[in-house]
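Peer 1: dropping the sequence and predicted coords here.
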Amino acid sequence: MSVPRMLTGDRPTGRLHLGHYVGSIANRVRLHQRYESFFIIADLHMLTTRNRREDIDQVSGNAREMVTDILAAGVDPDRATFYLQSAIPEVGDLNTLLQNLVTVPRLERVPSLKDMARDAGKEEMPYGLLGYPVLQAADILCVKGEVVPVGRDNAAHVEVTREIARRFNHLYGPVFPVPELIQADTPSLVGTDGAAKMSKSRGNTIALSDDPATVRRKVRGMYTDPNRVRADVPGSVEGNPVFAYHEVFNSDRDEIADLARRYRAGQVGDVEVKERLVVALERFLAPIRERRAEIEADRGLVDRLIVEGTERTRQVVRHTLVEVRRAMGLTGAYQQVRRRAERSRRRTDAPA
């Protein structure tokens, strides 16, 4: 009995942060032992918003950092296949075939694409960004992914994949599984500025690899209740990023309840609430830092994982593409032309 496959991953745009952990990494750590797990380093997706040569030059370094972060968070390297998207050209071939199974109006209804364009400073939607969900469908379907753990922002993308898989199977036969979405238990994490979700492009993140001094500095600078000018003024817990982080990362539930009660009553200052958060984050991040140090001490480990995983994944994708072309009849069309050409050549070469 075959083990079902999971596909997940990130764009190599820098180190991963607490928002990534809440949105997808926690699910990956929990699920990867149950599935044959593929982790994509999605550098082609990165090009939709970052395509300068200097951005591309950073891919290899960012890829190593990304894989290191995922391993440090708890993913077992023996149970995960990491691969570099751009090193598998067959994914582009599949993308070309799948893009005819979805309409432009359908893609324009994917809500996160406009947000991605805005965050990247794009005045108009690039063609590649509009087709982002189709390329993502190619990523998932090329390895016949059956499970996709996603954050809330990517759920609409994966729904496009499900529609494309069903459309392909209806037209050409049952080649693809229709992947299941597994969403994170926690909504997207607000950034330290309190203005938007945690995002590298906004500079409002706490990285999984941040050292204790950096974590303390970022927490001390976090947005809280703007109407609270002194510690003895009752404050709001709801919508307060510091308390939102406590809820996610502080395992001491009694402490959270006590801080919330005193905060609402004007009996505790922001400084103490933030210091307690620093302690909670250190409990969470210290083991991750320790695992990261062990991974980095094994020089070449991450590079080997990426190369071996890419080579293995390419074999899987090539097999899928053969199935797709055969189901669509594309292989048969060329074979018919080639047979006629061979017959013509034999007649031409035959002695008079």
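Peer 2: Structure received.

Peer 1: only C-alpha atoms for contact and neighbour calcs from this point on.
Peer 2: OK.

Peer 1: which elements pack onto the helix or strand where Ala63 lies?
Peer 2: Per DSSP states H and E, Ala63 falls inside helix 59-72. Applying 3 or more Cα pairs under 8 Å, 6 or more residues apart in numbering; DSSP states H and E, we find helix 59-72 packed against helix 270-297, helix 301-328.

Peer 1: which one, of these, ends up nearest to Pro105?
Peer 2: If you check each of those against Pro105 by Cα to Cα, helix 301-328 wins as the nearest, at 24.7 Å.

Peer 1: can you give me the buried ones in whichever helix or strand comes after the closest one?
Peer 2: Sequence order places helix 330-349 as the next helix or strand after helix 301-328, per DSSP H and E. Using 16 or more other Cα atoms under 10 Å as the burial criterion, none of the residues of helix 330-349 qualify.

Peer 1: packing partners for helix 330-349?
Peer 2: Partner elements for helix 330-349 (3+ Cα pairs under 8 Å, 6+ apart): none found.

Peer 1: alongside the first one, take a look at this:
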Amino acid sequence: MVAEGPKTGVVESFYDFFAQLYSSSFTANQPWPSSFLGSSALEGPVPRGDDRGLENQPPWEAPNRKAERGQSPQPRGSLVPGNERCPKPHPLEYGWPEDEFHTPMKPPKVTSPSPHGFPDPMEPSARGREPQAARELQAAREPREPRESQHDREREAKEWMRQRERECQESEMKFKEAPRSRREEASQEPRRKERKERRERKEGEEPYKAEPEDLIDQHVAYFLRKNPQVRPRHKIQRRSPGVYLLDSRDVQIEWQYATEPGGQGFLVVVDGPLRQPFSDYMMDTEENATYDGQDIVQSNLHLIARDRRISFNDTHKVYNRLEAMKVAKEQALVREKAASYVKDGRDVPQDLMARYKKPPDDKGEAA
């Protein structure tokens, strides 16, 4: 390869040729002038290299991106602090930076006569600095109270508290024992009934638990389970085998076997002179009810004619279970007396029916 001098434009080597080529290309294409980098469009191009080649270029400094963030694309004249268009004040507007800046401080709280704000050594607040000396001074200033007087004062305070408690209890008892007015009693009556009904309803909703070894009790539980509408109306409780507390009455429940072969037995309630099937008794009906006095009357009445027997026109009257038992017993006694008169051939006294129709109080006085 022939190497010529720089006057003829011939380079000595390919390396120098490419180095000059690259360096001329960089100097030919200058970067766009930017106001962010501190140059304006009127300034000349800033060369980034020379003709010495890439290997001889000075180190390139990266731009400060943090400083560019707060700048704006306005001309630099409008960014100078203190200018009319710049809202930022000049740094020397309030003085030189090295001048001492005095911050306003609040005046100290003076809680003692000391002008410097320190507490008096005689006060209890000085115990943090001189605890032992401050305690001694405080103890010397306070009058010493005898120990006996302290105990007396504590005893008086406790006695006063006990007396107040007794007074409060007595006033509460007087308020509870005070007779209430009729209006208060009338207002409390619906609440009592509601509580009673709610309690009975809750007891009725609970299933009846039968004894596993008592066959009659199992039949009672089966009937109550098959007839849930009966359970809320009656309160039943087993006391002993065959003895129950039914609606606050002691009754006996027995098993009545069928009289015909192949028939089915049933439960029977024995309530005093009343003997009735358990199902009819729980349904509050008078069906299939028999009384012990009826057999005695029938034994005396079968000797006389049916048309000569005494009849009671009370089919239109309605009795509850207790009244029905009393009426049946009294009618049985009247029929027995009338049958004895007819059997002996005597007339039935007129006052027999009159005494039967009298109220119970008048009957007791007549007797």
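Peer 2: Cool, the structure landed. As the structure is a prediction and not an experimental result, all values here were calculated from the model.

Peer 1: what's the TM-score here?
Peer 2: Here the TM-score for the pair of chains, by TM-score structural alignment, normalised by the length of structure 1, is 0.16; 94 aligned residues with a Cα RMSD of 6.4 Å.

Peer 1: picking up where we left off before, mean neighbour count and distance to Gly9 of structure 1 added to the helices and strands packed on helix 59-72 of structure 1, as JSON lines?
Peer 2: Shown next, in JSON lines, are those (neighbours: other Cα atoms under 10 Å; distance: least, Cα to Cα, whole Å):
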{"stretch": "helix 270-297", "mean neighbour count": "17", "distance to Gly9 of structure 1": "18"}
{"stretch": "helix 301-328", "mean neighbour count": "17", "distance to Gly9 of structure 1": "13"}
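
Peer 1: which stretch among these comes nearest Leu44 of structure 1?
Peer 2: helix 301-328 (14.4 Å).

Peer 1: what residues sit buried inside the one helix or strand Asp295 of structure 2 maps to?
Peer 2: Assigned by DSSP H and E, Asp295 of structure 2 falls within helix 292-301. If you call a residue buried by 16+ other Cα under 10 Å, then helix 292-301 of structure 2 has these buried ones: Gly293, Gln294, Val297, Asn300, Leu301.

Peer 1: quick one: closest of the helices and strands packed on helix 59-72 of structure 1 to Arg253 of structure 1.
Peer 2: Nearest of the helices and strands packed on helix 59-72 of structure 1 to Arg253 of structure 1, taken as Cα to Cα: helix 270-297 at 11.1 Å.

Peer 1: tell me what that closest one is packed against?
Peer 2: helix 59-72, helix 212-220, helix 241-249.

Peer 1: so which of these is the most packed in?
Peer 2: Across these, averaging neighbours per residue (mean count of other Cα atoms under 10 Å) puts helix 59-72 on top, at a mean of 22.

Peer 1: what angle sits between it and helix 301-328?
Peer 2: 100 degrees (axes from the mean of the first three to the mean of the last three Cα atoms, to 10 degrees).

Peer 1: helix 59-72 of structure 1 versus helix 270-297: what angle between them?
Peer 2: Using the same axes, to 10 degrees: helix 59-72 of structure 1 against helix 270-297 is 110 degrees.

Peer 1: got a list of contacts for the helix holding Asp295 of structure 2?
Peer 2: The contact list for helix 292-301 of structure 2 (Cα atoms under 8 Å, 6 or more residues apart in numbering) reads Pro273, Leu274, Arg275, Arg309, Ala328, Lys329, Ala332, Leu333, Arg335, Glu336, Ala339, Ser340.

Peer 1: and the strands in the stretch 251-367 of structure 2?
Peer 2: Residue ranges of the strands in the stretch 251-367 of structure 2, as given by DSSP state E, counting those that start in this stretch, are 266-271, 274-277, 290-291.

Peer 1: on that earlier part again, of all the helices and strands packed on helix 59-72 of structure 1, which one is nearest Ser37 of structure 1?
Peer 2: Of all the helices and strands packed on helix 59-72 of structure 1, it is helix 301-328 that lies closest to Ser37 of structure 1, at 10.7 Å by Cα to Cα.

Peer 1: show me what that closest one is packed against.
Peer 2: Against helix 301-328 of structure 1 (3+ Cα pairs under 8 Å, 6+ apart) you get helix 59-72, strand 80-84, helix 90-98, helix 132-142.

Peer 1: same list (the buried residues of helix 292-301 of structure 2) but as JSON lines, adding distance to Ser171 of structure 2.
Peer 2: Listed next are the buried residues of helix 292-301 of structure 2 as JSON lines, based on distance: Cα to Cα, whole Å:
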{"residue": "Gly293", "distance to Ser171 of structure 2": "60"}
{"residue": "Gln294", "distance to Ser171 of structure 2": "62"}
{"residue": "Val297", "distance to Ser171 of structure 2": "65"}
{"residue": "Asn300", "distance to Ser171 of structure 2": "70"}
{"residue": "Leu301", "distance to Ser171 of structure 2": "71"}
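
Peer 1: now do the same for Tyr244 of structure 2: helix, strand or coil?
Peer 2: strand (DSSP: H, G, I helix; E, B strand; the rest coil).

Peer 1: that one contacts Glu254, doesn't it?
Peer 2: No: assessed by Cα atoms under 8 Å, Tyr244 of structure 2 is found out of contact with Glu254, at 10.8 Å.

Peer 1: can you put the helices and strands packed on helix 301-328 of structure 1 in a markdown table and add distance to Thr214 of structure 1?
Peer 2: Shown next, in a markdown table, are these (distance: least, Cα to Cα, whole Å):
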| stretch | distance to Thr214 of structure 1 |
| --- | --- |
| helix 59-72 | 17 |
| strand 80-84 | 29 |
| helix 90-98 | 39 |
| helix 132-142 | 34 |
